[in-house]
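Colleague: Based on what follows, work out the 3D shape:
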Amino acid sequence: MQTPASKPVDSQTLNQRLRALYSSQLPEIQRLITNNSPTIEHIHGPFMMHVYPEYVQAPKKLLFVGMETYGWAPFRTDEAAEETYRRLTEAYTNFTEQEHAQYAGRKSPYWRFMEMLSQAYGVENFLKATLRTNLSKIDVNKGRPSGKLYDNTMQAFLALLCQEIEVIQPDMVIILTTDPNYCWHLNEQFGFWKDGNGRRSEIIAKRLFRLESPKLPVPTYQMCHPNRLRFLRGGFKNNADEIIQEIVLEMS
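Modeller: Next up is the predicted model:
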């Protein structure tokens, strides 16, 4: 569990800590992937974050957690950990810089929700001032892994998420899916089963939950995928506003 820092930590220090974390975990991640997939063709990732100075300076440090990437840098087993780290964090920064240059509020509900919640906390330039990761650090053909590959990597990826949280010390974590496939693994990792040591509390029926677990040392929320809000009564904007208002109220 994280402890309050004696002084603010700069982005360079956080990136050094992330590099050490990812490099230490890569051999096990590569082993799990190669042992549980008949081929590594079409596998992308693992997803790695890069911290910008804007995140450290933000009035509220937000970590958004999606399901899996929709295509990313290809998975490789024939390179050193440092090269993998460089290549995959470069994918993160290249994507962020490209989106930053082109973003004009016309993105999907997924991106629009992240921007709206960021704005509610006075976080400007949200693409650089927030952090993004995924429950599954890999995708296969731009989709969720399946079978043995999925089942045998997810607990490792969720354990890695806990370590990422300890490093980057967000003020809040928002998991952007209630997909049952992912919820099963979340329940297992964080003890949300009936006899576990975690707790999932419903705040807005089927749309917003508060997660509490010894492994989640910061306020953590789980919500339905933002795209689903388009199909609920009231449409995307009204439902997104209601969720954001509840989160802000909970955190006040």
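
Colleague: CA only for contacts and neighbour counts going forward, please
Modeller: Will do.

Colleague: Counting neighbours, what do you get for residue 167?
Modeller: If you count neighbours by other C-alpha atoms under 10 Å, residue 167 ends up with 17.

Colleague: and this one, so I can compare the two:
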Amino acid sequence: MNQIGEQLQVMYLEYWNRLKGALADGNVNLHSLSNPFLIDADEPYQEASIKVLFVGKETNGWGQYIDHVDREPEEAICDLQNDYIRFRRDGKWGHTPFWRACRIIYDKLNTGGPKDGYMTSNLIKLDQNRTRPSPEVEEIICNNFPLLPYEIKILSPDVVLFFTGPYYDDRLQRTFAGSVLDSVNGMPLNLLCRVIHDKLPYHSYRTYHPGYSLRGNKAKVARFDPVVDAIVNLVLQKY
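Modeller: A predicted model of the protein is given here:
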């Protein structure tokens, strides 16, 4: 495991038992929860000229938390990080909107760079029944497993793109307390905005999940182009 992976593992260990205890106190049905989405940095990310982190909403299934909850935390965390690396290298879901969008934007920012040299994470680290947790369970997860700001600190990306859409803005602004959503190039705020916070790099933006525009007919797909162009042009002004 590389240095970034080790730093992430230490941070994950700090919160593992805290989440477990809070879920037990809240009498949450553990069978309804996915595994935590724990990441590790593969070599291509470390070699990319412009380091990009894409942040989704929550997983749409990622194994079952119940299978790992009572294991030794170090072993469980290591296995989940290895699952992330295997998933990324396998590329089985590369055709889906989220991963297509990541690849499109990353490639435009890193012309000729290492293949798939970007990172991904989630705003909410566990899903419930393959979708966003109930408000009560979401509170427990996010209050006791507040990993994303620490992942960003460890990964030190140049660009963070939140593919979370406006309906997750409440969670986004609670994760980054005091953050401001600012308009970009006169585009509607719900379509694209810059997320301003001292724990985020300057180039941090929130837009819709790519499933909004990259799933369906060509007319829908074309809606994604202005968002991509705006983000890429803003970032490349610096480089």
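
Colleague: mind checking how far the aligned partner of residue 87 of the first structure in the second structure is from residue 27 of the second structure?
Modeller: Using TM-score structural alignment as the criterion, residue 87 of the first structure maps onto residue 79 of the second structure. Counting by C-alpha to C-alpha, to the nearest Å, the gap between residue 79 of the second structure and residue 27 of the second structure amounts to 26 Å.

Colleague: ditto for residue 232 of the second structure
Modeller: Counting by C-alpha to C-alpha, the gap between residue 232 of the second structure and residue 27 of the second structure amounts to 45 Å.

Colleague: Over to residue 226 of the second structure?
Modeller: Using C-alpha to C-alpha, we find residue 226 of the second structure at a distance of 45 Å from residue 27 of the second structure.

Colleague: got it, and residue 89 of the second structure?
Modeller: Look at residue 89 of the second structure and residue 27 of the second structure: by C-alpha to C-alpha, they are 36 Å apart.

Colleague: how near is the residue mapped onto residue 172 of the first structure from the second structure to residue 78 of the second structure?
Modeller: Residue mapping for residue 172 of the first structure onto the second structure gives residue 159, with TM-score structural alignment as the criterion. Applying C-alpha to C-alpha, one obtains 26 Å for the distance of residue 159 of the second structure from residue 78 of the second structure.

Colleague: Check residue 70 of the second structure too.
Modeller: In this structure, residue 70 of the second structure and residue 78 of the second structure are separated by 14 Å, where distance is defined by C-alpha to C-alpha.

Colleague: one step back: who has more neighbours out of residue 232 and residue 27 of the second structure?
Modeller: For residue 232 of the second structure versus residue 27, the count of surrounding residues by other C-alpha under 10 Å is larger for residue 232: 15 against 10.

Colleague: residue in the first structure matching the more buried one?
Modeller: Taking TM-score structural alignment as the criterion, the aligned counterpart of residue 232 of the second structure in the first structure is residue 248.

Colleague: element containing its match, please.
Modeller: Taking DSSP states H and E as the definition, residue 248 of the first structure sits inside helix 235-251.

Colleague: For residue 47 of the first structure, the count of nearby residues, please.
Modeller: When counting by other C-alpha under 10 Å, one arrives at 24 neighbours for residue 47 of the first structure.

Colleague: tell me the SS of the counterpart of it in the second structure?
Modeller: For residue 47 of the first structure, the aligned position in the second structure is occupied by residue 37, per TM-score structural alignment. The three-state label given to residue 37 of the second structure by DSSP: H, G, I helix; E, B strand; the rest coil is coil.

Colleague: From what I see, residue 37 of the second structure and residue 125 are in contact.
Modeller: Yes - when contacts are counted by C-alpha atoms under 8 Å, residue 37 of the second structure is listed as touching residue 125 (5.4 Å).

Colleague: picking that back up, mind checking the SS state of the match of residue 87 of the first structure?
Modeller: helix.

Colleague: ditto for residue 121 of the second structure
Modeller: Going by three-state DSSP: residue 121 of the second structure is strand.

Colleague: which residues do residue 37 and residue 125 of the second structure both contact?
Modeller: Shared contacts of residue 37 of the second structure and residue 125, defined by C-alpha atoms under 8 Å, 6 or more residues apart in numbering, comprise residue 59.

Colleague: Between residue 70 and residue 78 of the second structure, which has more neighbouring residues?
Modeller: residue 78 (20 against 11).

Colleague: count of residues packed around the nearest residue to residue 222 of the first structure once chain neighbours are set aside?
Modeller: In space, not counting the residues next to it along the chain, residue 222 of the first structure is nearest to residue 175; the distance is 4.6 Å by C-alpha to C-alpha, 6 or more residues apart in numbering. Applying other C-alpha under 10 Å, we find 22 residues neighbouring residue 175 of the first structure.

Colleague: From residue 67 of the first structure, how far off is residue 175 of the first structure?
Modeller: Remark: distance between residue 175 of the first structure and residue 67 of the first structure (C-alpha to C-alpha) = 8 Å.
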